[in-house]
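Colleague: Pasting the sequence and the predicted model now:
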Amino acid sequence: MAARPNLSRRSVLAGAGGLASAFAIGAPAFASDAARGGATGDSLAVQLLNITDFHGNLRTPTSAADGWIPNPDGPGTINVGGAAHLAAHLKRLRAPRNSILFGVGDLWCGAEPLDTKLLRDESAIEVLNRLGLGFSTLGNHELDYGLDYLLDHMVHARPVGEPGRDSSFPDSTGRRFRGLAFPYYSANMLSRKTGKPVLRPYNIEWVKGPNGRRYPIGFIHLTVTNTPVGSSSYEPRLIGYDQIEIANRYAARLKKRGVNALVISVHDGAQQHDNWNAPINGGDMSTGPALELAARIDPDICAIITGHWHWWFNAMLPDPNGAPRPVVEASHAGQMINEINLFLDPATGKVKRDLTVSTNHPVTLDIEPDAEMLRVVNYWTAYGERRYAEPAGRLTGDFTRTLNEHGESTMGDLAADFVHWDANSYDAGRADFGLFAVRPAQGSTALRGDFIYSKGRDAADKDGLILYGEAYAYLGYENPVLTVTLTGEQLRQALEQQWQPQRDGTVKFAPLAVSSNVRATYDASQPVGRRVDPASFLIDGTPLDPARPYRVAGLAYTLIGADGFGALARFTDPVRNDRDHEGFIRYLRAMGAISPSPRDRITVRS
């Protein structure tokens, strides 16, 4: 990647309504020539600032996907992001009056940096609170720990497990975790039991005009519809409702209440053509659900602010009546801030749509980072390093991903035992046995490393010790352990899918590990699809009964079929147990010391 050049700046005056000068790279998007001209008359200026998909990236990311964007001022790419620079840019951008800062979801959790993950994302919450967010749309990843964790811990700051050990860590001021300082909203995440939203569907913010008059702006919040059945956010108690129908419903409701300025904040997105090289303020749109949303939702909605797709765009797209309105996304990982400048008619409170201006501002590193935020980031970084080195468990021998000739490994057996144990530690989750994809037919594996008996490189490590950071890094990928019902025949079909014919005529072997109460013999000399005899798959010594229902434990990613075992996705009656990382820590504590299996659970003939 190209080194960051000396960047020129363009001061963009958002209008005559007293807005602060915004330092931006690249051209804003204008709703019309009138907006481009900047003459706003007696309009009331309102500034909307938003970030999306921060994912707990406290430090400036260094990976190509998270830390670098196309250089808007020349060739190559530039490094961007980090909470301290984000805070500094926000201070420069914020207008002195009528400025509203909010999030569009996935602000924490979701493949966040390991040190953030080790502290249950509480570090991200302190940073977000200090940024001064007023509210946020619910993203899919805010449900990665489950609905109860979001409501009880993140919102109400009730400890989970033992305070200071499992959650409720001291923040940078020395005080125990105090929870979110701003609310979350979602109109289309409904309770399966009641059919009502589990969070408030919209909020109304008030801005001040001449002579102290206050004007309402309504924000309707939407979450990606498949969130309740996504692998990491799987939540059986929720239903995702159609975004367009529910957006129009609440728009009508707000208009009846006299709210004449309406905004959609949706955690779902779109992308430009040639995404990686597309300009950050470009609007050459390609695909994505946000484009259908823009074409079909109420034309009185003045702006659509999106997230989830991790892309950047700044488009003016026609509403159903043909009038342009901003449809925008500000990337992810703290790379950008989107600013939309609205101008309200002081007589009616309606948005003068032709005056709207929108800009994506990159969070460049060429200004001084905010000193207080830098102190907070350094505090949590050091805390995460200490947390990594804490002991999580003990082992008596090596656990590796190395497969024997039958497709069995000690890491795979450990993982299958863990999901079985985790499910059975909850009454509602009780399972007959556990399954774990050790080498998936497709997608990624949740086994990321080996637990080795001998001391590693970390100064805190010792022979036979599993460090906290190792436990998180080597097993799991932010997935809940589910317990589901499958018939014996469905299980047989899934087990047959361990052998998958390839286009080149070969057969790919994608073994499934099983918990210690299972013994299985497969016959690979038989044709694909006829290698599993139910009589040779023994659960607690009893053959698999094709007609009987079984309760099976596994990671959500595997059970929804994402690993390539489509027969598993026909399950019913799902129950969510622990998330993999936190559940595995509980398992290690409960076991005292773990010992490698003899790898004798599976036999493959021929």
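Modeller: Done, it's in. Because the structure is predicted, anything quoted here is derived from the model rather than measured.

Colleague: CA only for contacts and neighbour counts going forward, please
Modeller: OK.

Colleague: Which residue ranges of this protein form helices?
Modeller: Using DSSP state H, the helices of the chain run over residues 33-37, 64-67, 83-93, 114-118, 122-131, 147-148, 243-256, 289-296, 371-388, 410-424, 468-474, 488-496, 556-559, 580-591.

Colleague: Below is an additional structure, to be compared with the one above:
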Amino acid sequence: MIESLPRRRHLARLLPVLLLPALAACGAQGRVASTAPAAAPVTVGIIALNDFHGALEPPRTAVLVPDGKGDARPVPAGGAAWLASAVDSLRAQYQHSATVAAGDLISASQIASSLFLDEPAIGVMNRIGLDFNAVGNHEFDHGTDELLRKQSGGCAQHTARKPCQVEPFPGAKFRFLSASTYKADGTTLFPASGLRSYGKGKRRVEVGFIGLTLKGTPSLVAPEGIRGLTFGDEASAINAEAARLRRGGADAVVVMIHQGGYTSGLPNPDGCANLTGEIRPILDRLEGGVDVVVSGHSHWAYVCEYGAINPERPVLLTSAGVYGQLVTDITLEIDPKQGRVVARRARNVVVQSDPYVSPRGPVETAADLPRFTPRPDVAAYVGKYVDAARDYAQRPVGRLGGPVARGEVAGIGNQGGSLGNLIADAQLAATTGAGAQIAFMNPFGIRASLNPAADGALTFGAIYASQPFNNTLVTQSLTGAELKAVLEQGFDDDGPHQVLAPSAGFTYQIDRSRPIGQRITAMALNGQPIDPAATYRVTTNSFLAGGGDSFTVFTRGRDSVSGMPDIDALEAWLKAVPPRPVPSEERVTRADR
């Protein structure tokens, strides 16, 4: 299934899926106590990541780093073998450490992981030495039973795809945590927290780790996959578990939560510039006892002393972007006598990998940032799965008239651009037999640009990287009024704004200066205004048809017809006209400029 991804803000225009890291030189520090401890504190390192999404190989998207001149430059980053070396280098700095993740380790993955039910993504984390992972929404994409197999191992089949195709699957050596995900009997699906002890005697300290997914998970995954589960309030679960850990003797509490936020501007030592997002109301309701919050889901990168925003909630908030391109180095100084953190700091480290050429030009390594040598055992392990997927991934699927990337509508970053239009065109063509007149593609369902070879050739692996969710197409009837209502949901302030990419012939206009519910000011099909009372046949992927990404109006559709997988529709569209031209016309416009 498809999750909601972040609003990309102005810097993200520079490259597809660009992120803002806080560099090694940009640490955030916070002092919890004004009275110095009687003895030297115990130092514990927390090495954190989030939203790995089975990125076994370098994802060929860049992170943005400051160029020292008030602007930013792209740097190649990511890849499991490079990530393993980066984690090792950070871990070597500490006598005591833990490695944790804030969810979405799996699903929406690269083809070498996805083909094998993300068993290699779990295997990578086992080799890296992960200790705890908070359950993210994507962990539920294949259902609860399959997620439980990810923890315990084995080859029981819970999906259409056969498990253990390459080798027996031992399961995760690390522990999934889910303090706010409840079974029908009221118990949590996985343990709410874990505890680690460091040092001996009077210098022994204990650190508690709490893991949570986001409350909105039911709107992001297929209902049948989470039947019998409820997703509770995150702040309430944190407060209850933090209090329990403190009563049990925890000297520090670290929360890993699959929810996050966004900042603006270039990275800076504070990292809190204009912090927005669903993480803020959660932090504002914390009752104390929490020292660090490792966040995820937004795919944004930040290191933020939240006390600068809300002095009553002085927690250190971090996020390491997406795809293992960054890793967060968090240092806690814990006074064992007082039983509390007396100092803390954090920095995001860029996991530099090899240079590559993007649809917008070369992306070179930065000489002034650390370079990591791929760890041989992880590289060999990844190579085994890449080789197993090679024939499937390298199969030619057609030709494209040029590179195509996600785009923006005059400053709205959550828009599929020409690539979204191309996919919508493919889905319309694949469902004309079901009467389809219009197709829509959600921007958060597009994960990578298409960058064909010099002759325009594309492989299945390339298009799969763009659409890795294995959705099917659904064609259904909606009235013109319902069409407007669903487009309005993209701008209703319930989550980030997003522009549904329409198929050729359908156009609409946005005016965000108008009140909610009145922001779609024009709609037309083949030049004719949409009639609110008329019925239209509309195609979307099955995720959207089920109300995903909060587009709940799609669930009102009637006379539904299920079609082929979305990836098959794109392949057929590319093969039909070699090379397939890249859509260039403007289909969505803004009236509030």
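Modeller: Nice, I can see it. Please read all numbers here as calculations on a predicted model, not as lab measurements.

Colleague: sorry, back to before: now distance to G334 of structure 1 and mean neighbour count too, for the helices of structure 1, in CSV please.
Modeller: Shown next, in CSV, are these (distance: least, C-alpha to C-alpha, whole Å; neighbours: other C-alpha atoms under 10 Å):
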stretch, distance to G334 of structure 1, mean neighbour count
helix 33-37, 28, 14
helix 64-67, 9, 16
helix 83-93, 7, 22
helix 114-118, 15, 23
helix 122-131, 11, 22
helix 147-148, 25, 14
helix 243-256, 26, 18
helix 289-296, 21, 18
helix 371-388, 14, 17
helix 410-424, 34, 26
helix 468-474, 23, 20
helix 488-496, 41, 21
helix 556-559, 27, 27
helix 580-591, 25, 19
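
Colleague: These: which one's closest to A187 of structure 1?
Modeller: In terms of C-alpha to C-alpha, the element of the helices of structure 1 nearest to A187 of structure 1 is helix 243-256, at 7.0 Å.

Colleague: residues in structure 2 aligned with the closest one?
Modeller: Using TM-score structural alignment, helix 243-256 of structure 1 corresponds to residues 234-247 of structure 2.

Colleague: Show me the contact partners of that stretch.
Modeller: With C-alpha atoms under 8 Å, 6 or more residues apart in numbering as the contact definition, stretch 234-247 of structure 2 has outside contacts at 179-180, 192-193, 208, 210, 212-215, 252-253, 255, 282-283, 285-290.

Colleague: Okay, and which of these map to strands?
Modeller: 193, 208, 210, 212, 252-253, 255 (DSSP state E).

Colleague: Which one (most neighbours) among those?
Modeller: Using other C-alpha atoms under 10 Å as the neighbour test, those are led by L212, with 33 neighbours.

Colleague: can you give me the strands in the stretch 51-200 of structure 2?
Modeller: Secondary structure of the stretch 51-200 of structure 2 (DSSP state E, counting those that start in this stretch): strands at 62-66, 72-76, 97-101, 132-134, 175-177, 181-182, 193-198.

Colleague: mean deviation (superposed) between the longest one and structure 1, please.
Modeller: With both structures laid over each other, strand 193-198 of structure 2 and its partner residues in structure 1 are 1.5 Å apart on average (mean C-alpha distance after the TM-score superposition for structure 1).

Colleague: can you count the residues close to V160 of structure 1?
Modeller: If we define neighbours as other C-alpha under 10 Å, then V160 of structure 1 has 14 of them.

Colleague: what range in structure 1 matches stretch 82-90 of structure 2?
Modeller: Stretch 82-90 of structure 2 covers residues 85-93 of structure 1 once aligned (TM-score structural alignment).

Colleague: Show residues contacting the matching stretch.
Modeller: With C-alpha under 8 Å, 6+ apart, stretch 85-93 of structure 1 has contacts from 20-23, 131, 334, 337, 363-365, 367-370, 373.
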